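Undergrad: Requesting a structural model of the entry that follows:
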Amino acid sequence: MLPVNQDKNVTENREIYVGGSDVPTILGLNKYKTQFELAQEKVGIVKSEFKGNEYTHFGNVMEPQIRDYINLVNETDFKPDTKTDKNRYVRSNTDGYDFENNMILEIKTHGANPTLKVYEAQMQLYMAQYGCEYGWLALYNRPDNFDTEFDSSRLKIEVVERDDEYVNQIYEAIETFWIRCEFLRDNPKATEQEFYNFGQNEVQVIANQVSKLEIQLAGFKEIEKQYKEAKQKLHDAMEEYDIKKFETDHIVITRVLPTERKSIDSTRLKKELPDIASRYERVSKVSGSVRIKLKEAN
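TA: Now for the predicted structure:
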């Protein structure tokens, strides 16, 4: 098996995609690399100097042995696999995917204190990418002497369930990361603070634009109020003098006769016949939005 840094699935077009190993960095869980440093690598300002070490080499040697053992004992069919989302620029290289059971396997060789939050963050992305409800986290306790002879007593498997709320947080963090990368690409000499503040600065600019439009809209609302009042007076006058139609140089005004409109009293229906009301209730997705309110003048 090739070392991780030579695996084409991992290295090819790496600057284009966010991978599972990048997610902990983007979320701030990686104590060895910052999001800013990762962004510098993605946009080509600096090159990653990491070429692997005894820990990654041990993991590369043990991974196929651990996967084969798990498949044999559990009658599963985990195989390394890659899933790419070209819309989000995300690529998931999972240590194993079992098509029949729709389940992913993540293999980690670790020391005395495994970084579970890091591992689980990667798995959440993989499970979302593959549409899995849960996955197996295989934890192999690395011996001090780095002995690569497989020892089943060192293996522990934990079941990790997909957390859709956490997945959404990950996707949002990735989207923000790519926005910051674009800023860094256009401003390669930007400081780390400028990199992190870019989103806030962008919000400030847009918020100022919205503020001006909101003030204009408030003026339009006053005009709309006056317009409705004028329309009502016009209707009353045409009704009083029995005028059905009136024209000016620019508009044609037609008086619409009163009529009845029937509708369902949904509040009363839900109160008096809740079972029937629930049968005809329709649920629609509501997109996220922002609520804006003008401040009262002092």
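Undergrad: Only C-alpha atoms from now on, for both contacts and neighbour counts.
TA: OK.
Undergrad: what ranges do the helices span in the stretch 1-150 of the chain?
TA: Taking DSSP state H, counting those that start in this stretch to define them, one finds helices in the stretch 1-150 of the chain at 8-11, 23-26, 35-42, 54-74, 116-130.
Undergrad: To compare against the first, here's the next sequence to fold:
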Amino acid sequence: MQDVTKDRDKYIGGSDIPIIMGLSPFKTRFELAQEKAGIREDDFKGNEYTEYGNYIEPIIRQYINEKYGYNFVEDKIINGNIRYHADGRDAGRSTTLEVKSTSQIHTDLTGYKKYSVQLAFGMDQFKDKHGLLAVYNRPDDFSKEFDPKRLQIFNIEREDVDEMLLLEIDPAVTNFVKDVEKLKENPFMTEEDLQPHDITRWFDRVTALEGQMLAFKDLEKQYKDAKENLKKAMEDHCIKKWTTNNGTQITLVPDGKDTTIEVFDEKTFIAENPEMAEKYMVEKTKKGRTGYVRITPPKDRLNTAG
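TA: Below you'll find the model as predicted:
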């Protein structure tokens, strides 16, 4: 097996792509940039998960070759500051293979975004037309007995990843390279220093407004508590309505009584009459969730809040 860790800090490799795009739970983009700039050491030497991956990879590659008629062999390509190591490549069929072992299994390719971007990056480097993502459901006991039933294989065509490359991967890599150069020039730069001015400007605005919103929420709670106490006081003194000196009318609206109504049990009806319910099914477009910015305060702030 080729040594894919040698001179890693000098190149951007396939395994760096999920980190650069913020898809990795193990390392941040800024930490990786510091490593590439030579101001932070990558002290990860591997663990039982990477060891198992190294063991099962050639077994899966051979299985795919024998079962599906491929001729995948390990391959590597270097393009300037880019270096991609392929778990398998069949040059004759213009196909790149990426093998992953994990305990987090999904039913379709959308759940494996951090793997598919890596494969798409490799396909682009080799200029291959096809890609195969092989995901192996790693046993809890790390059994070394290969079980084909645990293997998922996804086909990816070049036309399917071109948009991802153009709109997501390539811009992310370009910006990352620029940030690494900035860190080399000034190793004391923080992650915030690397952000474009409009991002930090709007973040400062969001932070300021967040402080006002927190104060408003506290004020709103005090207001609701005061109104509840006023309501209770009027009930205690049997006062239903009164007028203040400036003409404001205060009216007690009593609690409503619980009532029982009949509603159509749609869930039970569909379960008991599936064929009849099918006649009334219509297609509707469900609007996708609107994206947003999630802001997570530092842990020390979370622990002292409230």
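Undergrad: Can you lay out the helices of the stretch 1-150 of structure 1 as TSV showing distance to Glu100 of structure 1 and mean neighbour count?
TA: TSV is the format used below for these (distance: least, CA to CA, whole Å; neighbours: other CA atoms under 10 Å):
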stretch	distance to Glu100 of structure 1	mean neighbour count
helix 8-11	23	14
helix 23-26	27	22
helix 35-42	35	20
helix 54-74	13	16
helix 116-130	12	20
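Undergrad: mind checking which of the ones you listed is nearest Glu222 of structure 1?
TA: The closest of these to Glu222 of structure 1 is helix 23-26. By CA to CA, the value is 46.6 Å.
Undergrad: In structure 2, what range does the closest one match?
TA: Aligned by TM-score structural alignment, helix 23-26 of structure 1 corresponds to residues 17-20 of structure 2.
Undergrad: what's the mean distance for that stretch versus structure 1?
TA: Superposing on structure 1 places stretch 17-20 of structure 2 at an average distance of 0.8 Å from its equivalents, by mean CA distance after the TM-score superposition for structure 1.
Undergrad: Relative to the whole chain's centre, how far out is that stretch?
TA: From the chain centre to the centre of stretch 17-20 of structure 2 is a distance of 11 Å (CA atoms, centre = their mean, to the nearest Å).
Undergrad: which residues of the stretch 151-300 of structure 2 fall in helices?
TA: 158-164, 170-185, 197-236, 266-272, 274-279, 299-304.
Undergrad: Give me whichever of these is most buried.
TA: Comparing those by mean neighbour count (mean count of other CA atoms under 10 Å), helix 170-185 ranks first with a mean of 16.
Undergrad: that older thread, Ala37 of structure 2 is nearest to which of the helices of the stretch 151-300 of structure 2?
TA: Nearest to Ala37 of structure 2, of all those, is helix 170-185, at 5.2 Å by CA to CA.
Undergrad: residues in contact with the closest one?
TA: With contact meaning CA atoms under 8 Å, 6 or more residues apart in numbering, helix 170-185 of structure 2 is reached by Ile17, Ile20, Met21, Ala33, Gln34, Lys36, Ala37, Gly38, Met189, Leu194.
Undergrad: which residues in structure 1 does it match up with?
TA: Per TM-score structural alignment, the counterpart of helix 170-185 of structure 2 in structure 1 is residues 171-186.
Undergrad: mean shift between that stretch and structure 2?
TA: Mean deviation of stretch 171-186 of structure 1 from its aligned counterpart in structure 2 after superposition (mean CA distance after the TM-score superposition for structure 1): 1.0 Å.
Undergrad: Determine how far that stretch lies from the middle of the whole chain.
TA: 13 Å.
Undergrad: do the same with stretch 161-170 of structure 2
TA: 17 Å.
Undergrad: Geometrically speaking, which residue is the centre of structure 1?
TA: Tyr171 (2.4 Å; CA atoms, centre = their mean).
Undergrad: And that one, how far from Asp164 of structure 1?
TA: 10 Å (CA to CA, to the nearest Å).
Undergrad: In TSV: the helices of the stretch 1-150 of structure 1, plus distance to Lys231 of structure 1.
TA: Converted to TSV, the helices of the stretch 1-150 of structure 1 look like this (distance: least, CA to CA, whole Å):
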stretch	distance to Lys231 of structure 1
helix 8-11	67
helix 23-26	57
helix 35-42	58
helix 54-74	76
helix 116-130	55
